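**Student:** Sequence isn't available, so here's the structure alone:
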């Protein structure tokens, strides 16, 4: 029968009766009478009588040989933390060698005590200076203030523009190549492929209702201020045809800070066309709706497709642009509000998600 008494208490009583001169049987009988079912077994009483007879005086549990005590203590936690701060790319094995504890102990310290994990750096367009961050905050605040005066009118007036390369062949992403297979069949394989050399520069102007105008740069032509200025004139004519009455409300043009857009000839033409250019900070694709909303969806659609020439590529891109529902374009522009707000909240740092 299992003894329900605490081990130290049980041994203390047995030793007391042993020193009183009781025999093992007498000790057992007295403890049985006093503790009832909680009393230790006769075999246990007899064994401890024998132990005390051989000279043992302590009733505490003796340390047992075997697994050593844990290497995790305050000192090792501090040492691991300091080692990581010296080199944030250090491996667990290197930390274990430095601190002279097991890799398992290092993992426990890192995750359970320091609450750290190892992650890859996030790619961002540029490491912004304090001045650039402040410029992003000011532009976001100015655009928000203009929007909040009359949100409906603001988006009715707004047209955004940007350029991007589209390729004759752009390899599909890893996620796109996922396919089902049987457990006993080998995984599929494919060769690593780079985007093709054949490509076309797309310029697209769009608003909350859809695409207003597109332009595909001809081969051998470079996009410059002199090339871009006539596009702004063509845009005005396209607005008259596709967005009747929009010119009279006044056009707000949102474009990035590319040298082409900021050239003297382009800005002069924008003023002549009556466009009001919204402020947009440099190095800020996260605040450009084409970059964070429009182009990613379009390029995902084009990935994995192969086009024999420019004409086939241009036809596919044009069809995709026309097939997108109005809500796609409306959501893209209205998400600017959250982006501007988040940019201000983050102190000018890049906005990774809405």
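**Tutor:** Good, I have the coordinates. No experiment lies behind these values; they were computed from the predicted model shown. Residues are numbered from 1 along each chain as shown.

**Student:** Could you use CA atoms for every contact and neighbour count after this?
**Tutor:** Fine.

**Student:** in stretch 212-221, what's buried?
**Tutor:** Using 16 or more other CA atoms under 10 Å as the test for burial, stretch 212-221 gives 212-214, 216-217.

**Student:** Contacts for it, please.
**Tutor:** If you take CA atoms under 8 Å, 6 or more residues apart in numbering as the criterion, stretch 212-221 is touched by 200-206, 223, 235, 238-239, 242, 314.

**Student:** at 6 Å instead, please
**Tutor:** The contact list for stretch 212-221, computed with CA atoms under 6 Å, 6 or more residues apart in numbering, reads 201-206.

**Student:** in what helix or strand does residue 165 lie?
**Tutor:** Assigned by DSSP states H and E, residue 165 belongs to strand 158-167.

**Student:** roughly how far out does that strand sit from the chain middle?
**Tutor:** Offset of strand 158-167 from its chain centre (CA atoms, centre = their mean, to the nearest Å): 26 Å.

**Student:** That one: which residues count as buried?
**Tutor:** Neighbour-count burial for strand 158-167 [16+ other CA under 10 Å]: 158-163, 166-167.

**Student:** same question, stretch 276-296
**Tutor:** Of the residues in stretch 276-296, 277-281, 283-295 count as buried by neighbour count, 16+ other CA under 10 Å.

**Student:** In strands, which of these appear?
**Tutor:** Using DSSP state E, residue 277 are the members of the buried residues of stretch 276-296 that sit in strands.

**Student:** put this beside the first:
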């Protein structure tokens, strides 16, 4: 399993979730989020975390006080996510499907080989590939707001 974080122009960071069936907030705030912040600050050396906004779903890891405290302490803004709309994140409706299509039919001898194939698929995606999902995400969020945050299929 891998945690993927993307921007409007590329992937930002991939964090392998080795030996994790679930992701505890302590691990998320000590391993995953620092990598996101570091990668963002390398791309934006003059502004630090200013302008960094995360959109994540409402899993217990993402809504834990430890996660909120970490994000606030590091000046990261968090975009709200409707409680019953799991398919609004670009990773859900775009990224995982796109990578899955690229590696479909391949067999991997080890989890590391599968991870390498995933990373290769991400590395070879043109930057233009990433802008459309963000436009689509914006329109999906508008529809969700218009529906009062209610969940419905295929928005």
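**Tutor:** Structure received. As the structure is a prediction and not an experimental result, all values here were calculated from the model.

**Student:** Please report how far the residue located most distally from the centre of the second structure lies from residue 117 of the second structure.
**Tutor:** Distance from the centre of the second structure peaks at residue 109, with 26.4 Å (CA atoms, centre = their mean). Distance, residue 109 of the second structure to residue 117 of the second structure, using CA to CA, to the nearest Å: 12 Å.

**Student:** try residue 150 of the second structure
**Tutor:** As judged by CA to CA, residue 150 of the second structure and residue 117 of the second structure stand 36 Å apart.

**Student:** higher neighbour count, the two?
**Tutor:** Neighbours per residue (other CA atoms under 10 Å) separate residue 150 of the second structure from residue 117, with residue 117 holding more: 17 against 13.

**Student:** thinking again about what came up before, and the alignment partner in the first structure of the residue farthest from the centre of the second structure, which of the three is it?
**Tutor:** Aligned counterpart of residue 109 of the second structure in the first structure: residue 308 (TM-score structural alignment). Secondary structure, DSSP: H, G, I helix; E, B strand; the rest coil: residue 308 of the first structure is coil.

**Student:** Any figure for the gap between residue 308 of the first structure and residue 335 of the first structure?
**Tutor:** Counting by CA to CA - residue 308 of the first structure and residue 335 of the first structure are separated by 36 Å.

**Student:** the strands in the second structure, which residues?
**Tutor:** Under DSSP E, the second structure gives strands at 2-6, 11-16, 53-55, 77-79.

**Student:** Please convert those strands to JSON lines, extending it with distance to residue 28 of the second structure.
**Tutor:** Output for those, formatted as JSON lines (distance: least, CA to CA, whole Å):
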{"stretch": "strand 2-6", "distance to residue 28 of the second structure": "10"}
{"stretch": "strand 11-16", "distance to residue 28 of the second structure": "10"}
{"stretch": "strand 53-55", "distance to residue 28 of the second structure": "14"}
{"stretch": "strand 77-79", "distance to residue 28 of the second structure": "15"}
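
**Student:** out of those strands, which comes closest to residue 68 of the second structure?
**Tutor:** strand 77-79 (8.6 Å; CA to CA).

**Student:** What's the separation between residue 92 of the second structure and residue 85 of the second structure?
**Tutor:** Taken as CA to CA, the span from residue 92 of the second structure to residue 85 of the second structure is 11 Å.

**Student:** Next: residue 28 of the second structure.
**Tutor:** As judged by CA to CA, residue 28 of the second structure and residue 85 of the second structure stand 22 Å apart.

**Student:** roughly how far is the lengthiest helix in the second structure from the heart of the chain?
**Tutor:** Looking across the second structure with DSSP state H, the single longest helix is helix 128-146. Relative to the chain's own centre, helix 128-146 of the second structure is displaced by 14 Å; criterion: CA atoms, centre = their mean.

**Student:** Tell me which residues are up against it.
**Tutor:** Residues outside helix 128-146 of the second structure that contact it (CA under 6 Å, 6+ apart) are 8-9.

**Student:** That one vs the first structure - mean distance after superposition?
**Tutor:** Helix 128-146 of the second structure, aligned to the first structure and superposed, deviates on average by 1.8 Å (mean CA distance after the TM-score superposition for the first structure).

**Student:** Strand 2-6 and that helix, what's the angle between them?
**Tutor:** Put simply, helix 128-146 of the second structure runs at 90 degrees to strand 2-6, going by axes from the mean of the first three to the mean of the last three CA atoms, to 10 degrees.

**Student:** Right, I'll call it a day here.
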